[in-house]
Each structure stands twice: as structure tokens, then as C-alpha cells.
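Student: sequence unknown, structure follows:
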């Protein structure tokens, strides 16, 4: 008779409330020794909240938690760490000017005589633990100079240095290239084989199936199923997450791109916030009737590029044309030229969080409701109510401030406003960020319909699945330059990932097409 795997974590009947809102309803799950246990769910399903309770960041209102068979109640992360629980957050908590060894020992420094930090021992310990778990790192390397994948290794080693047996990884692949993701999965498997337990919080179903042993699905604060990763499909998991059947990939016919260029970027150069060259002599074109996706690891010039197109940043050199009109550093004039823009920063750029939802949905549509110096408020409110229904903006009423909505529903508000404008060029920046699977399906279908209606669609996304689902062509940006121009149906995520990580030079044909994009169409 085979031995039952040891449950190192047992969560039973946990409830968490924020005022009148119940975020976690009677949640129960177990995590076994030596397994990778994925927790999946839509945005706001309660995944991170439940794990923050386990890690001591939030108190629970009811229920019990057992660790290695003993009841625990943590009043903070320090107690959780001491008990063997470590957490790697989506946004790293590292000191970029410190070395790898300095970051790993911070707060648990080995001491020499007279209370001084024993740096030699710190570097030896860092090197030893790196070798032990196959996470090669130079202890003396400055963290700020490391690529994202290696910075994540530092975070993982921080938890292992403190002898964590249970590691919670919150959306760990969000900023990684496919190659870095593959290396992370290898690390997760190595740790599991050595007896560690990994809790993997994510919304990327393909990755869940690639690395996990068991999968717990959360929906609206409840754990609705826990499945062994044997024979289960992404479609089944998505259905459990949403409560209905969903399309994971939008259906679209082959693009019929026309010769008319609706976005033309020529020799663009722009500086970043620290004066560095963020966009470096970049050229490309997007035509009527096609969706072009921009792929790249965050921080390679995407933000500055889009801000130049939208009129939010003044370029140092080069030019942008929107529907044949030269773009300027004035968002209103660029929108008047034919631009609809869904920014990634919905709270700072896309919405007025203090204003009512109907007002946010009306901005950009004033010409439809203007009556001389007056606004046809009744008509504007009626249209806003129709958009709330059409785009399923949950918890919304016309006069409710946009800032009171969840992040995913705020995204729906700005998408509803922008994608219903009569604009020939659409820039969608991280369009599905923080949006549930059912809404992603609707957003993607709308973008494809716009393409089919002859509009030009430029999608900027950190999610390669989204890039491949939507795009007819894929541009890859690396260190402010377009390094590849690829036909989506003729490439794969692995190839795009190599360009994203700077591991592959642009072939001559691609380089030529990129350099000539401002003057020629494909």
C-alpha cells in the first residue's frame, strides 16, 4: 500500500472579510510535501488574499491553518518565515544597488567580531546555496545590473537562505521571457524533488499544466475544485474559473491588410525618465486591416514609444504619423487625428478615478453629445448605461466613482470608452491586464472586429499568449530597437522569446523590413 503524501499545509474553512465584502468564503486546501501546487483563478478570485493570510500579511476572520500538523496563527511575515514559509512577490523586494549576497542576507546577516557583518561568509553561504539548488549567481554581482530572471533567482534564494520549506510564488512568470520561464520551472521541479513545497499563483493556464502536480481553482473567493494534473485541459480549468465555457483563443480569419498606412513611426528617438536612450532610432508601420503586436520584456522602451504616439511624451528625434497627420506632443490633437488609446496606466492616464463612471465613459465622445455649449446629459448617461451592460462592468452604477471599481472593472470602463470611438487607429496597451477570462474573450473579439472593419490595431502586451492570439504580425522590441518583424503564423513563442532576451540577432531580411517600414508596406 503506497504511503499518503504528507500534507505540510492544511487550510480549513478560512474566511476573510473587508468590511461588508467577503473576499474568501470557507476556503479549504492542502499542500503536500514535494509538490508544485498551482492556485488559479480570475482577477479578484482571492488567490493572493488567501496566500497573504498563509504568509501572515493578513489576519483571517475564521477557519484554521496547520503547518506540518500543528495549528498556526501568524501575526506577520517574520513569524511565517521562522516557521518555514517564504513568499516571492510579483514585484520584487530587492535593493538594486546592493550585491546579490547583500540582498540575500539582509535582515539575517552573519556576524564576525564586534558585531560586524562577515561579508566573506555571506558570499560563501550565497555561493553554496546557489550551487545546492542549481541557481548559479555571482554573489558579488550588483542586483540592479542583473536581468529580470536572475533577480527572481535572488528572491528565491532569499527564502531558501532562511530555510523555507514552503515557497509561495505570486505570478512569477509575469515579467519573464519564455527562456527564463523554462529555467524557473526547472528550478521549481528541483526544489520539489528536494522536498520543498511550491505554491504557484498564476492565471496562465498553459504554464499551470506544464509544471504543477495539483491545481486548485478559485472563483469569487471560493475554492471550487482541486484537480490532479492528469488529463485535465486548459479549457476545463478555464470553465471552472469562469463558471461557463469560454474561448481561450479568439477565432479570426486571415488578415486582409490594405496598403493604407494608419500608423507610421520613422527614426523615433526618446529619452526615459533618467535621461537614458529609451527609444533608439525606431521605425515601423501599421496598415489598415491588420493587428500588429509589440512583444518585449517590460522596460525595453515600450512605454516611451507608446507615449510618443499618444502625445504624452515629446520625442528627441524622428516622427510619428497617425492616419496621415503628423503627431505632436498633444493627446487631444492626436486623438482628433484618428487615435483611440487604451493605456496600461488606467488609474493615472486612462481614467479620472474621482469622477463618475458615466463621465469617464463620455470623455472622448463629447462631440456625440454636445449641443452647442451644452452637453446632452440624459443621452450620455443612457449610452454609458448601455456600455456598462455590454462590457459587463461589474459593480458599476452611473454615478459611482471609477476609483471604487476593482482594477479589472476599471479596465473594462476605459476599453468600453475607447473601443467604441470612431477612430481608425487603435493602440491597446496591456488590454487584458487584470481582466477576467470571460472579458478577455470579449475584448479580443472586439479588437479583431475592428481589424476586419479596416482599422489598424497596435497591441502592446507583456503576455505572449495574448500577442500570438491577436497578432497578424509581431514586432519585438529590445533596448529601444525593433529587432524582429515576424509573421505571427510563421513563428513561435520560443523564437520571439529569444529576440525578447537579446539572444538572437535580427536576420538581414527582418532588419531590412524594419528599417524600411516607415517608407514601405509589406
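Tutor: Structure's in. What do you need? Treat the numbers as computed from the prediction; the structure is a model and nothing was measured.
Student: okay, CA-based contacts and neighbour counts for the rest of this
Tutor: Fine.
Student: can you list contacts of stretch 343-363?
Tutor: For stretch 343-363, the surrounding residues in contact (CA atoms under 8 Å, 6 or more residues apart in numbering) are 342, 380-381, 384-385, 396-404, 410-411, 413-414, 416-417, 428-431, 433.
Student: if any of those residues are buried, put those into a ChimeraX selection.
Tutor: Burial among the contacts of stretch 343-363 is assessed by 16 or more other CA atoms under 10 Å; the matching ChimeraX selection reads:
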select :342,380,381,384,385,396,398,400,401,402,403,410,411,413,414,416,417,428,429,430,431,433
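Student: tell me which of the contacts of stretch 343-363 fall in strands.
Tutor: Secondary structure from DSSP state E places 342, 428, 429 of those in strands.
Student: now the helices for the stretch 351-500 of the chain?
Tutor: For the stretch 351-500 of the chain, applying DSSP state H, counting those that start in this stretch gives helices covering 357-362, 366-369, 377-390, 407-418, 437-452, 464-470, 493-500.
Student: by how many degrees do the longest one and helix 377-390 diverge?
Tutor: Direction vectors for helix 437-452 and helix 377-390, defined by axes from the mean of the first three to the mean of the last three CA atoms, to 10 degrees, enclose an angle of 110 degrees.
Student: now tabulate the ones in strands among the contacts of stretch 343-363 in a markdown table and tack on distance to residue 21.
Tutor: What follows is these, written out as a markdown table (distance: CA to CA, whole Å):
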| residue | distance to residue 21 |
| --- | --- |
| 342 | 30 |
| 428 | 32 |
| 429 | 31 |
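Student: another one to put next to it:
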């Protein structure tokens, strides 16, 4: 085993006002390994990576690079030392081409002008070496998220980085895109690069890492060889207790009554058929999971059910009443609560307080209105916020702080608390745990199953195979805008669902409706 240390962190401490983000951090990274850093939100992972990359300075401690102590006070200095970073939120100029973004600030010159022909040749050589398959002449705004990530990788390779830091590189990727990222990471390793890899997703950590360092509350818990651990062990070390995903015990579904019935629903957007004769139903007290590769009609189906978009034909019944043509507000008042995928865009007003976000969309309900229904009952709104903060463990300094200042997990708890407290007949949750850490995922899943056990129908949209298998009573697979297979979640494998997601049915035929 290679024990050549390329980076050593010695007693790194970073103190911000009122918080110690990194507390006496020491560990090493070996040359040519993929070294994962895992921990819950707030564990100090990103702060530590920003210190290594020169974006922050430690309060105390030392970084040793290739056996020599170094002071990395800017990202430019980091790059000069062979350290590159691919940020979770990409730093690309949208109106520039891929090529222009890659070489920006580090151009090849022919005299006084940029030699784009030579730059293109070198960039394409790099692209082929690492199988990144980019189009150098496309504008960044025209390419997909995973392609933008590849541009970021090529940016650091162009600058000859030997150590590449990835900050949550798969947080915004679909399962298929995650597979592609893992292949890229392993190819980088095979070419001798050293990778530092922050992630919440323990499956991919186990899949590509050589060693893993676990952080909790700003401290290093331990560093382990991947061969000596598993996902359950890592989750326990991250959170400090056993994590049980899947929501725990559940009562059997006992009714044939339908809380939601979608019949023969079709939708065309911009001349393209997005939904094609969709049929599905949800019963009270069950979770129906809808899964498919991203872009196969899930977004349009969500929008059709909640009233955001018009359908071409068919009917959508909520407890027997047709909701087609009704407004989002009318459908909400009829008993649909929705936890949308984009919590910032559709779930919260980030510059409203936690307290006000906890009644958002329900502020006209009688319990929140005062005299003559002309004023809000501030006392009732405060009591609601206090009760929900306690029941959903919303961690905030005050109920008056802006929702935008909280972690993703706490923001999701606000939305879930608000929608569940409305006592819906149908709870529709879309990617409910995306980007959350293990503890927050467990909490959200528990609350979803709690609603199911209380008799609420739950419609779950997810891109995660693990999640659909953990939570669903039945699973509907969507492909090319059609539900091609619905199965009871009993003895179903990831491989089966994965095949259905690709449009392959049990007899090997493709894209045939059930």
C-alpha cells in the first residue's frame, strides 16, 4: 500500500465569531488516492477544503505539502502548488464558450494574442485522456449540469493540478450522471491524480474511495481504509448513533379507496409530448413511489397534479373530485400538500422569517385569522411556529431569523412541517431528501412514513433507487412520459427497477406499455 503523504494537515483550527468550524484537525492524504471526507452539514468539511485551497486562512495549524510546510493564502497560490478545486456551485462564465472558460486567465499566447487553435488542440487532448467528451465551441449556458462539471475539471487539469478537491460533486447529479462521475474520478486516479472528495452519499464513497475521514461537529472522528468499513458504520460515525433509513415500521394498506386517481393524462409542451396516457392511483395509507431517469415526464406530472400546468386530456381526481383546470390554491384547499423539488424557488421565501414560512400558503385559514378575518392572528401564528419547531426539530437561533440563513436540512424541515400540519389527504413529495445529510434524510423519511401510517396518501417522486425501495409500498416507473410498469415493492431489486427505468420490461421488449 502506498504510504507516501502528499498532504498533511497538522492541528488545523478555524474559529469564526461564535463558532469553531474546525477544531484541531489532523490527518494525511496519500499520493494517488481518492480520499473521501464525510460528515453531516455543519461538520466543517467545506471550511477545511477552503483552507486547503487558500480561500480561508486557519486560525492555527499547519499544512504540509510534499513534505514541506506551505502557506496557501490565495487560490492562485494553491494552483501554483498543484492544488485545484471543483466547487459545488460552478464558477463558469455562462456566455463564454467551453474553451474560453477552460483557459480563462491561463491562455496560450501567440505574440500578443490568444492562440485558440493551440489551446483547442491541448484541451481536446486533455478531454480525450480523461474521456470527458466536451464540445469546446458550445457556450456554457447551452450545456448540461454534468457537462459543466466536466468543464470545471478540465479547468483544473489545464492548470496542471495534481491534487483535485471535489466539494459535493454529485449533489446535483442524477444516479446515471453519478455513475459517469465515478468513472471520471477513477480515471483521474488511474492517471496519477490525488482526489479529495466531499460527499453525503455513502454508496459512492464506498465505491470509489481508498480511505475516508469522518468529521463531526468540527472534529475528526477517525480515518479508515474503505476495506475496513461499510455504509452503516460510516453513518454511525458521522451522526454518533445508528441511522435507520426507510421510516421504520408501517401498517398494512387496508383500503381500495383512491385518494388520487390519474386517468389517461397527456401533456404537450412546446410541441413535444411530455406525458402520454398516464394512469396511476394512490390509496390512503400507502406510499406510491414514481421513479425514472430525469427528464422522462416527472416534472410535468407533478405540475399537472398540483395545478401548475394544463393537460391536453384525461382527468385527475382528488378524493373523487376532478381537479383539472383548478388553481394551485384551490387544489391545496381540496387536500393536496406538496413538498417541491426546489425548496428555494417553490418552497420558501428566503427573506421571510422561519415563523412566517411555517404558514406560507395557509395564512388565510381560519386558525391564523383574527377579528373579522381582516387581520392575521399573530399569537396563533407564533404558537404554530413554536409547536412545529419542537415537533420537527427545526434548529434555528430564533423563529424570527430568515429561512435563507438555515441549512438545507432545516429548510426542508420547515416545508415538511408546514405541509404536514395542513393535514392533507394527499402529500406529494418531490426529491424530499436531495442534498441532505444522513441525519436529515432519516428524519424526513420518518415523517413521510408517519403520514402514511396516519392514513394520508403519499405520492413520492425520486431519482434515487435506494429511496424508492426504502419508502414505497408500490413503485411506478415512468419512461418517455408513460408509466410502463407498476410493481408491489416486495422482493424487487435495484437491477429490476433500473431496467424498467431504461424502458426494458421483463420480456426484454422496450418502451411497451404494461
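Tutor: Right, received. Where do you want to start? These numbers come from a predicted model, not from an experiment.
Student: TM-score of the superposition?
Tutor: TM-score of the superposed chains, computed with TM-score structural alignment, normalised by the length of the second structure, equals 0.85; 506 aligned residues with a CA RMSD of 3.4 Å.
Student: just to revisit the earlier point, out of the helices of the stretch 351-500 of the first structure, which comes closest to residue 333 of the first structure?
Tutor: helix 366-369 (14.1 Å; CA to CA).
Student: ok, for residue 138 of the second structure, nearest residue in space, not its chain neighbours?
Tutor: Nearest residue to residue 138 of the second structure, sequence neighbours excluded (CA to CA, 6 or more residues apart in numbering): residue 97, at 5.3 Å.
Student: residue 93 of the second structure now?
Tutor: residue 101 (6.5 Å).
Student: right, and residue 423 of the first structure touches residue 340 too?
Tutor: Yes: between residue 423 of the first structure and residue 340 a contact is recorded at 5.7 Å, counting by CA atoms under 8 Å.
Student: show me where the stretch 101-250 of the first structure has its helices.
Tutor: 119-132, 148-161, 178-193, 205-211, 234-242.
Student: still on that earlier bit, the more surrounded of residue 423 and residue 340 of the first structure?
Tutor: Shown here are residue 423 of the first structure and residue 340; by other CA atoms under 10 Å, residue 340 has more neighbours (25 against 19).
Student: wait, what's in contact with the residue mapped onto that one from the second structure?
Tutor: With TM-score structural alignment defining the correspondence, residue 340 of the first structure maps onto residue 337 in the second structure. The contact partners of residue 337 of the second structure, by CA under 8 Å, 6+ apart, come to 419, 420, 422, 424, 425, 426, 427, 428.
Student: ok, residue 438 of the second structure next?
Tutor: 40, 200, 235, 239, 243.
Student: circling back: of the contacts of residue 337 of the second structure, which pair is most distant in space?
Tutor: Most distant of the contacts of residue 337 of the second structure, by CA to CA, are 422 and 428, 12.8 Å apart.
Student: ok, residue 49 of the first structure - contacts?
Tutor: Taking CA under 8 Å, 6+ apart, one finds 23, 24, 58 in contact with residue 49 of the first structure.
Student: can you lay out these as a markdown table showing neighbour count, distance to residue 152 of the first structure and secondary structure?
Tutor: Formatted as a markdown table, these follow (neighbours: other CA atoms under 10 Å; distance: CA to CA, whole Å; DSSP: H, G, I helix; E, B strand; the rest coil):
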| residue | neighbour count | distance to residue 152 of the first structure | secondary structure |
| --- | --- | --- | --- |
| 23 | 19 | 29 | strand |
| 24 | 26 | 29 | strand |
| 58 | 17 | 24 | coil |
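Student: circling back to that earlier point, which one of the helices of the stretch 351-500 of the first structure lies nearest to residue 276 of the first structure?
Tutor: Once those are compared by CA to CA, helix 493-500 is nearest, at 19.5 Å.
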